[in-house]
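Chemist: Have a look; sequence and predicted model below, questions after that.
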Amino acid sequence: MDEDVRMTAWVRGRVQGVGFRWFTRANALRIGELVGFAVNLGDGRVQVVAEGPRDRCEELLDWLRTGDTPGAVDGVTEIWDTPRGGYDGFAVR
């Protein structure tokens, strides 16, 4: 069993106003066992925070980078940490 982790990713590109957060939530739910959120940032990026098994977080991160997303992703930067908890499902903020 994979350890639970917290993955925070910042997605750059044309990712606001194209349904990116909703597709991210749908994919997190499809992957399963993930909680967290996706939120638009003032600088045009989308921040994605996901907590759950490491392999599930890596699958979501891979999806963010594949280009099989709405809009156009120019790059993704991520950091890994220990889970903080307190999330009820995966939200769009």
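Modeler: Received it, and whenever you're ready, just let me know what you need.

Chemist: C-alpha from now on. contacts and neighbour counts both.
Modeler: Noted.

Chemist: Find the residue at the geometric middle of the protein.
Modeler: Using CA atoms, centre = their mean, the residue of the chain that lies closest to the mean C-alpha position is Val48, 3.6 Å off.

Chemist: what about it, distance to Leu60?
Modeler: Applying CA to CA, to the nearest Å, the value for Val48 to Leu60 is 10 Å.

Chemist: what's the overlap in contacts for these two?
Modeler: Contact criterion CA atoms under 8 Å, 6 or more residues apart in numbering; no residue bridges Val48 and Leu60 by contacting each.

Chemist: my read is the residue nearest to the centre of the chain is in a strand, agree?
Modeler: Yes. Counting by DSSP: H, G, I helix; E, B strand; the rest coil, Val48 is located in a strand.

Chemist: is it true that it touches Val35?
Modeler: No. Counting by CA atoms under 8 Å, Val48 stays clear of Val35, with 10.5 Å between them.

Chemist: Below is an additional structure, to be compared with the one above:
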Amino acid sequence: MPAARFLVSGRVQGVFFRASTREQAVALGIEGHAINLPDGRVEVMAVGDEAALDALERWLRKGPPAARVDAVERLGLPEQAVRGFRTG
């Protein structure tokens, strides 16, 4: 399945960003993970069809109500097979 890595910067840690991302991903049928990075960003690795990845990217640009998203960088990844969506 198509895969993408998103790097989300702004006020995205400590505001339920990862848990909210998981909810969105599961609703879109996306598998992967959302993890905090040491530099304050959140990394989202997503595997799903292109339309779902695009929809997740649109959501990531807004995030949950308490977040402030300054930038989202999208990097393509080789096709992958992942099961479930985890946060860490």
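Modeler: All right, it came through fine. Just so we're clear, the structure is a prediction, and the values are computed from it rather than from any experiment.

Chemist: The residue nearest to the centre of the first structure matches what in the second structure?
Modeler: In the second structure, the residue paired with Val48 of the first structure is Val44, using TM-score structural alignment.

Chemist: cool, Val18 of the first structure as well?
Modeler: Aligning on TM-score structural alignment places Val18 of the first structure opposite Val15 in the second structure.

Chemist: Its match: what secondary structure?
Modeler: Classification of Val15 of the second structure using three-state DSSP returns coil.

Chemist: Which helix or which strand is home to the aligned residue in the first structure for Arg58 of the second structure?
Modeler: Alignment note (TM-score structural alignment): Arg58 of the second structure maps to Asp62 of the first structure. Using DSSP states H and E, Asp62 of the first structure falls within helix 54-66.

Chemist: still on that earlier bit, and the match of Val18 of the first structure, what is it in contact with?
Modeler: Applying CA under 8 Å, 6+ apart, the residues near Val15 of the second structure are Pro64, Ala66, Ala67.

Chemist: Swap in 6 Å and give it another go.
Modeler: Ala66, Ala67 (CA atoms under 6 Å, 6 or more residues apart in numbering).

Chemist: how about the helices of the second structure, start to end?
Modeler: 17-28, 50-60 (DSSP state H).

Chemist: didn't Ala3 of the second structure look like it was pressed against Asp49?
Modeler: No. With contact defined as CA atoms under 6 Å, Ala3 of the second structure does not reach Asp49; the gap is 8.1 Å.

Chemist: that older thread, could you report the neighbour count for the match of Arg58 of the second structure?
Modeler: For Asp62 of the first structure, the neighbour count with other CA atoms under 10 Å is 13.
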